[in-house]
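A.B. asks: This is a predicted model, with the sequence first.
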Amino acid sequence: MPQQVRGVIARSKGAPVEIATITIPDPGPGEVVVDIAACGVCHTDLTYRDGGINDEFPFLLGHEASGVVESIGEGVESVAVGDFVVLNWRAVCGQCRACKRGRPQYCFDTFNAAQKMTLEDGTELTPALGIGAFADKTLVHAGQCTKVDPSADPAVVGLLGCGVMAGLGAAVNTGNVGRGDSVAVIGCGGVGDAAIMGARLAGASKIIAIDRDEKKLQWAKDLGATHIVNGSDVDVVEAVQELTGGFGADVVIDAVGRPETWKQAFYARDLAGTVVLVGVPTPDMTLEMPLIDFFSRGGSLKSSWYGDCLPERDFPMLVDLYQQGRLPLEKFVSERIKIDEVEQAFHTMHAGEVLRSVVVL
């Protein structure tokens, strides 16, 4: 039978979020109901609330989540009732041209649950990134569930569902950071710091953290940065070149996503270096640069969407590294909060006071 549970919704653009009773249908073919254990407060949720994604209100917010599979629909074989899973927002189809070329991380036809969760009056909800996990339970496609070690801390490993994976993957998967490489990361919020952690994991010899906030720079240093640069005090490009023998970094990751930071990344890399854009620009942003600079510098200019991850490959591996003490994911959890504290967590996040607030259910 359908269930009624608590959920955090955004009813209209910019309005404070609220707790509402939502209806979860029984899982249909290929669907799963997950009992949510924890869910991180991501900037994307705030962007949904403020109408920056689309206007398909009301939204059921939350997506960086972990939990336990409560029930499964017809045909589900990838997970079973009782499995501890991390949720993801790119359930690959296996049939599109990207999947058939052996590049499922670029899947062009990812899955979400076919049924809709609703309010008590039947109003359909739009789940954030197809998940909607600021709730006691949620309905997702089975492919959005990745089974991981059940002994792992739910509040920690759930963050792999979005921001941490995006940043870490930007370094390891998209940027192909290797042993001995020099890496610069512009923007030291959650995604940027995850990129720093990824660069460290990959064996980079020099990791330069760049931000305008001293608190964030200290967080970056704690997570593996070997050098810090305050962009409000110095020329970023000159600072990176000075720290890399005058050449520039092998890989520069822009975790901000603005024209000015992307230009800094472009000119702060070595001649054959790589730029990775993982910060998300707004639709109105444009870039104007001399075309000859693109031609004469070579290298690679890449965008990283979800860290080019493949959840079924990457999540279990990263959870294992965390469990072994080789990947300190717990440092991203700044505070653990209740479900009715999400609106305050948005203010805390916007003020730059936390890496991640995590709702524990």
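C.D. replies: Nice, I can see it.
A.B. asks: CA only for contacts and neighbour counts going forward, please
C.D. replies: Noted.
A.B. asks: On the three-state scheme, the residue of the chain positioned farthest from its centre is what?
C.D. replies: Distance from the C-alpha centroid of the chain peaks at residue 292, with 33.8 Å (Cα atoms, centre = their mean). State at residue 292, reduced to three classes by DSSP: H, G, I helix; E, B strand; the rest coil: helix.
A.B. asks: Please list all residues in contact with it.
C.D. replies: Applying Cα atoms under 8 Å, 6 or more residues apart in numbering to residue 292 gives no contacts.
A.B. asks: Could you report the distance from it to residue 251?
C.D. replies: Noted for residue 292: a distance of 21 Å to residue 251, by Cα to Cα, to the nearest Å.
A.B. asks: now swap in residue 151 and tell me
C.D. replies: Distance from residue 151 to residue 251, by Cα to Cα: 35 Å.
A.B. asks: quick one, which of the two is more surrounded?
C.D. replies: More crowded of residue 151 and residue 251, by other Cα atoms under 10 Å: residue 251, with 31 against 8.
A.B. asks: Wait, the more buried one touches residue 184, no?
C.D. replies: Yes. If you go by Cα atoms under 8 Å, residue 251 and residue 184 touch, sitting 6.4 Å apart.
A.B. asks: And here is the other one:
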Amino acid sequence: MAQQVRGVVAPGRGEPVRIETVIVPDPGPGEAVVKVQACGVCHTDLHYREGGINDEFPFLLGHEAAGVVESVGDGVTEVAPGDFVILNWRAVCGQCRACLRGRPWYCFNTHNAAQKMTLEDGTELSPALGIGAFADKTLVAAGQCTKVDPAAKPAVAGLLGCGVMAGLGAAINTGNVGRGDSVAVIGCGGVGAAAVLGARLAGAARIIAIDLDERKLATATSLGATHTVHARGTDVVAAVQELTGGFGADVVIDAVGRPETYKQAFYARDLAGTVVLVGVPTPEMKLELPLLDVFGRGGSLKSSWYGDCLPSRDFPMLIDLYLQGRLDLDAFVSETIELDGVEAAFEKMHHGDVLRSVVVL
């Protein structure tokens, strides 16, 4: 029987969000209804509200979530009612050419719930990243549920569902940071701070945090950065080279996603080094680089999709590290709020006042 729950809806481009009654249908084949316990406020949700993703309004926002499976549809075997899960937005299909080649983290055919959640008048909602978790309950594909140790706090666990995983994975999975490497991270908001943490976890010897905000640089230092560069009025490339013996970093992670920062990343890496783009650009942005420099510097230029994570592999491992005290995920929770605090949380995020506001239900 369909249920009525509260949900945070973006009704139109640039309009303030509002709490609406959302109709959640019973799960169909391959689907699950999850009782949401916590959901982080991510920049992507703000991009949805501003129309920066697409114009399929109204959106049911929220996607960095953890909760408990309430019910499942026919054919679901990977999770069961009562399981504590983190929701993910790249549920692998197992059948596409990437999956069949043993690279499921690149899955080209990720899937979401087939049914739509709606408003009371029947208007179909577009769930953010196929999740829509600023709600008491949400309907997702069962493959979007990753079972983890229930000892983890929901407010912390849910952050692995997007931003923190993107940053950790950019360093560990995409950048292949190794022991003794030098790493530079441009932009130390939630994703960049997680990249710093991932570089430390991977054993990097030198981790250079770069940002315009002293508060973010301080946070990066607490998470493992060995050096910081305040980017305002500073030649970032020269600063990174000076801190790496004149060579540049082995891995440079652009967690901003602008042409200016990408060029800094490109030239701040060592010869044969790696650039990882994990910050998301906007559609109108263009990049121009001398092709001879691309050839002559060698190395790898990579984009990191969701930290190239495989949720079934990475989420349980990272939660275990957190519970062992080896991964400080608590540092990312700046505040906990209620559903009606999302609009204010967007403003705090815009001004750089928080790493993450987390809605706790």
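C.D. replies: That came through fine. Because the structure is a prediction, the values reported are computed rather than measured.
A.B. asks: ok, back up a step: now which residue in structure 2 aligns to the residue farthest from the centre of structure 1?
C.D. replies: Here residue 292 of structure 1 is matched to residue 292 in structure 2, going by TM-score structural alignment.
A.B. asks: Could you report the neighbour count for residue 287 of structure 1?
C.D. replies: Neighbour count for residue 287 of structure 1, taken as other Cα under 10 Å: 9.
A.B. asks: give me every residue that touches the closest residue to it other than its chain neighbours.
C.D. replies: Spatial nearest neighbour of residue 287 of structure 1, excluding adjacent residues (Cα to Cα, 6 or more residues apart in numbering): residue 259 at 5.7 Å. Residue 259 of structure 1 makes contacts with 285, 286, 287, as judged by Cα under 8 Å, 6+ apart.
A.B. asks: can you do 10 Å?
C.D. replies: 265, 281, 285, 286, 287, 288 (Cα atoms under 10 Å, 6 or more residues apart in numbering).
A.B. asks: Dump those residues to TSV, plus secondary structure and distance to residue 107 of structure 1.
C.D. replies: Putting the contacts of residue 259 of structure 1 into TSV (DSSP: H, G, I helix; E, B strand; the rest coil; distance: Cα to Cα, whole Å) gives the following:
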residue	secondary structure	distance to residue 107 of structure 1
265	helix	27
281	coil	21
285	coil	26
286	coil	27
287	coil	27
288	coil	30
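A.B. asks: Just the buried residues of those.
C.D. replies: For the contacts of residue 259 of structure 1, a burial check counting by 16 or more other Cα atoms under 10 Å picks out residue 265.
A.B. asks: Among the contacts of residue 259 of structure 1, which one lies nearest to residue 42 of structure 1?
C.D. replies: Distance to residue 42 of structure 1 across these (Cα to Cα) is lowest for residue 281, with 16.0 Å.
A.B. asks: Now that closest one. Nearest residue, chain neighbours left out?
C.D. replies: Spatial nearest neighbour of residue 281 of structure 1, excluding adjacent residues (Cα to Cα, 6+ apart): residue 257 at 4.8 Å.
A.B. asks: tally of neighbours for the one you found?
C.D. replies: Residues near residue 257 of structure 1, counting by other Cα under 10 Å, number 18.
A.B. asks: is it true that it lies in a strand?
C.D. replies: No. Looking at residue 257 of structure 1 with three-state DSSP, it is coil, so not inside a strand.
A.B. asks: show me what contacts it?
C.D. replies: Per Cα under 10 Å, 6+ apart, neighbours of residue 257 of structure 1: 186, 187, 277, 278, 279, 280, 281, 282, 285.
A.B. asks: hmm, 8 Å instead?
C.D. replies: Per Cα under 8 Å, 6+ apart, neighbours of residue 257 of structure 1: 277, 278, 279, 280, 281.
A.B. asks: Can you show me which of the residues you listed carry over to structure 2?
C.D. replies: For the contacts of residue 257 of structure 1, the contacts that persist in structure 2 are 277, 278, 279, 280, 281, with contact defined as both residues aligned by TM-score structural alignment, their matches' Cα atoms under 8 Å.
A.B. asks: Can I get the buried part of the residues you listed as one ChimeraX selection?
C.D. replies: The ChimeraX selection below is limited to those of these classed as buried (16+ other Cα under 10 Å):
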select :277,278,279
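A.B. asks: Closest to residue 24 of structure 1 out of the kept ones among the contacts of residue 257 of structure 1?
C.D. replies: Nearest member of those to residue 24 of structure 1, counting by Cα to Cα, is residue 280, at 31.2 Å.
A.B. asks: how much space between that closest one and residue 255 of structure 1?
C.D. replies: Distance, residue 280 of structure 1 to residue 255 of structure 1, by Cα to Cα: 8 Å.
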